[in-house]
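*Asks:* Have a look; sequence and predicted model below, questions after that.
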Amino acid sequence: MSNKRLETALSKQEKLFIPFITAGDPSGEATIDIALSLQEAGASILELGIPYSDPLADGPVIQAASKRALAGGMTLTKALELVPVMRERGLEIPVIIFTYVNPLLQYGLKRFTEEAASFGVDGILVPDLPYEESDELSSYCEEEDLALISLVAPTSKERIEKIANRAQGFLYCVSSLGVTGVREELDPRISTFMDTVRSASRIPIAVGFGISTRTQVQTVNELADGVVVGSALVRQIEEQAEALKSPQQKEVALQRIKSFVKDLISE
């Protein structure tokens, strides 16, 4: 993997903070504003979710965000087109596109990777693409210097090692089996899981799924190289949705989101 922007972000010594947002929730313009605000708040990498009607890995908060974005007319093409606008307005951190297999197959894998790279995307994460079926997408990503981010769950040591061996960018560790969503407590087995992943991985490891409080972020940062926060942030965006769409109230709403993030990741 030779994506320079991602390599630079991952080489910095501080803990990675990787926020997830849904493209088009509450609007395309708001998504651009939120992305820039998250960079200001300390995001290392942005995970940009493509709204999809059947998001198998997502819990109710992100499912609802997808539904709102689709109702607002967001598509895979329009989501990709947000990235160059973000870049023009000053977004320097890497962007990872989070999407499902079906939209990619309909779009065309080669076409998607070519357009994603030309629009300033740095990597792709496909939660329902099994490791065993990822060769074709992996080869197209390689041609375009895009990192194909691998997900690894608390399964067998052999499978973890197999996935880690081919992983690029950072290894996304699923904190517990199941869908995304805010959880009261982390899985007590996470420490053992992280030890297994750490021994197998030669690249940074980040933990996601259910990370929603400062205490959880601190716990994860002691075990891994960083944290992915999705549902907790998407819920904040939902609460600010009307204000984010209002020119008069937008700045206050963005400031609230930034404050939420800064509080979440402060030591």
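*Replies:* Structure's in. What do you need? Numbers count the residues shown, from 1 in each chain.

*Asks:* C-alpha from now on. contacts and neighbour counts both.
*Replies:* Noted.

*Asks:* contacting residues around the spatially most central residue of the chain?
*Replies:* The centroid of the chain falls nearest to Glu47 when counting by CA atoms, centre = their mean (2.8 Å). Contact analysis of Glu47 by CA atoms under 8 Å, 6 or more residues apart in numbering lists Ile18, Pro19, Phe20, Ile21, Val95, Ile96, Ile97, Phe98.

*Asks:* Tell me which residues are up against stretch 207-218.
*Replies:* 172-176, 179-183, 185-186, 220, 224, 226-232, 263-267.

*Asks:* got the residue ranges for the strands in the stretch 1-150 of the chain?
*Replies:* 16-22, 46-49, 95-98, 123-125, 147-152 (DSSP state E, counting those that start in this stretch).

*Asks:* wait, which of those is closest to Val61?
*Replies:* strand 16-22 (10.6 Å; CA to CA).

*Asks:* Off-centre distance for the closest one?
*Replies:* 5 Å (CA atoms, centre = their mean, to the nearest Å).

*Asks:* for that strand, packing partners?
*Replies:* helix 28-41, strand 46-49, helix 60-71, strand 226-229, helix 231-239 (3 or more CA pairs under 8 Å, 6 or more residues apart in numbering; DSSP states H and E).

*Asks:* Kindly reformat the ones you listed as JSON lines containing distance to Ser2.
*Replies:* Output for those, formatted as JSON lines (distance: least, CA to CA, whole Å):
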{"stretch": "helix 28-41", "distance to Ser2": "22"}
{"stretch": "strand 46-49", "distance to Ser2": "18"}
{"stretch": "helix 60-71", "distance to Ser2": "31"}
{"stretch": "strand 226-229", "distance to Ser2": "21"}
{"stretch": "helix 231-239", "distance to Ser2": "30"}
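
*Asks:* Put this next to the first one:
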Amino acid sequence: MNPIDALFRRLRAENRRAFMPFVTAGDPDLAFTRDLLPAVAESGADLAEIGIPFSDPIADGPVIQASYTRALTPGLKLADVFAATAAVAARPGWTMPMVAMASYSLVYKRGPDAFMTAALAAGLSGAVVPDLPVEEAEELSKRAADRDFKLILLVTPTTSPARAEKVVKACGGFVYVVSVVGITGARDRLPVQIGDMLARLRTMTDLPLCVGFGVSRPEHVRELKDVADGVIVGSALVKKLEAAAGDRAKALADVRALVRELSGALR
């Protein structure tokens, strides 16, 4: 069974929700990433989303854009990211599933089959592909299903019901539910409509529904824990990586503390 499916099956049996941090691979370098992933796992993360830096991010706000720039400046390559996640997955006792957040341009350039083969070998159980239109996702969805590699697409507040049905049908593992209209980044509050959006999606799929974009505070997490199957926190954590180039120990400690605080709000 795919580790993502196994995780959500266990969490549902325990009546728990998944806490999913987003981290940028290679910010400030891959040695730090190899330390960061075990740190978030030990601090309460259930599943990690690993952003593969891309020079032209579509939906990312300034915090994640800056993080991608820091990672790419030394010449980071996709193969380097896969080597780093493979090293983490090979650690004794490692159990936390990992998914990539990857632009379809990276998948297309490598070739879908070659990308999935390399990703699976690197310990990744799936990929969030935010810029792949559902109208063009059928072939990749089928290839991913054949390999038990989870293709995860996004549903946004402006996605029509008819299109949302197509999105969730193409997804595996879980559905990435975007809480706000706009780019990634911390928000003061979540939109009141998120509960209604999740209720509509539950009539379309049995897949877990995980909410991201704007989730950054314990009160946000508490708002979502009774209506979502998981929460995804990105910018609030990635902001902590800005200090890593100068003080790695402090950056790592700050990430640990925030993961403990936010994952604790789910419990």
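*Replies:* Done, it's in. All of these numbers come straight from a predicted model, not from anything done at the bench.

*Asks:* What value does the TM-score take for this pair?
*Replies:* Comparing the chains after superposition, counting by TM-score structural alignment, normalised by the length of structure 1, produces a TM-score of 0.92; 259 aligned residues with a CA RMSD of 1.5 Å.

*Asks:* returning to what we had before: so what corresponds to the residue nearest to the centre of structure 1 in structure 2?
*Replies:* Taking TM-score structural alignment, Glu47 of structure 1 has Glu49 as its aligned residue in structure 2.

*Asks:* next one: Phe209 of structure 1
*Replies:* Aligned partner of Phe209 of structure 1 by TM-score structural alignment: Phe213.

*Asks:* A helix includes Leu262 of structure 2, no?
*Replies:* Yes: looking at Leu262 of structure 2 with DSSP: H, G, I helix; E, B strand; the rest coil, it is inside a helix.

*Asks:* can you tell me which residues contact the aligned partner of it in structure 1?
*Replies:* Counting by TM-score structural alignment, Leu262 of structure 2 corresponds to Leu264 in structure 1. Residues in contact with Leu264 of structure 1 (CA under 8 Å, 6+ apart) are Ser212, Thr213, Arg214, Val217.

*Asks:* Can you tell me the number of residues neighbouring the first one?
*Replies:* Other residues near Ser212 of structure 1 number 22, with proximity taken as other CA atoms under 10 Å.

*Asks:* next one: the third one
*Replies:* By the other CA under 10 Å criterion, the neighbourhood of Arg214 of structure 1 contains 17 residues.

*Asks:* which among the contacts of stretch 207-218 of structure 1 end up buried?
*Replies:* Among the contacts of stretch 207-218 of structure 1, those scoring as buried are 172-176, 180-182, 186, 220, 224, 226-232, 264-265 (criterion: 16 or more other CA atoms under 10 Å).

*Asks:* where do the helices sit along the stretch 151-267 of structure 2?
*Replies:* Shown for the stretch 151-267 of structure 2, the helices assigned by DSSP state H, counting those that start in this stretch span residues 161-170, 194-202, 218-224, 235-238, 248-266.

*Asks:* which stretch among those helices comes nearest Leu7 of structure 2?
*Replies:* helix 248-266 (15.5 Å).

*Asks:* Map Ala23 of structure 1 onto structure 2.
*Replies:* By TM-score structural alignment, Ala23 of structure 1 lines up with Ala25.

*Asks:* So its match versus Ile52 of structure 2, what's the distance?
*Replies:* Note on Ala25 of structure 2: its distance to Ile52 of structure 2, by CA to CA, to the nearest Å, is 6 Å.

*Asks:* Now do the shared contacts for those two.
*Replies:* Shared between the contact lists of Ala25 of structure 2 and Ile52 (criterion: CA under 8 Å, 6+ apart) are residues Val81.

*Asks:* before we move on, the earlier item: out of the contacts of Glu47 of structure 1, flag the one nearest to Ile149 of structure 1.
*Replies:* For the contacts of Glu47 of structure 1, the closest approach to Ile149 of structure 1 (CA to CA) belongs to Ile96, at 8.4 Å.

*Asks:* what's the counterpart of the closest one in structure 2?
*Replies:* Using TM-score structural alignment, Ile96 of structure 1 sits opposite Val99 in structure 2.

*Asks:* tally of neighbours for that match?
*Replies:* 26.

*Asks:* surely it meets Leu120?
*Replies:* No: applying CA atoms under 8 Å, one finds Val99 of structure 2 not in contact with Leu120, separated by 9.8 Å.

*Asks:* Common neighbours of these two, please.
*Replies:* Joint contacts of Val99 of structure 2 and Leu120 (CA under 8 Å, 6+ apart) are Gly126.

*Asks:* ok, the aligned partner of Leu186 of structure 1 in structure 2 - contacts?
*Replies:* If you follow Leu186 of structure 1 across to structure 2 using TM-score structural alignment, you land on Leu190. Counting by CA under 8 Å, 6+ apart, Leu190 of structure 2 touches Ser179, Val180, Gly214, Val215, His220.

*Asks:* Next, find the distance separating Arg222 of structure 2 from Leu237 of structure 2.
*Replies:* For Arg222 of structure 2, the distance to Leu237 of structure 2 - CA to CA - is 18 Å.

*Asks:* what's the answer for Arg110 of structure 2, then?
*Replies:* Where Leu237 of structure 2 is concerned, Arg110 of structure 2 sits at a distance of 29 Å (CA to CA).

*Asks:* Lys169 of structure 2 too?
*Replies:* 30 Å.

*Asks:* And for Ala90 of structure 2?
*Replies:* The gap separating Ala90 of structure 2 from Leu237 of structure 2 is 24 Å, by CA to CA.
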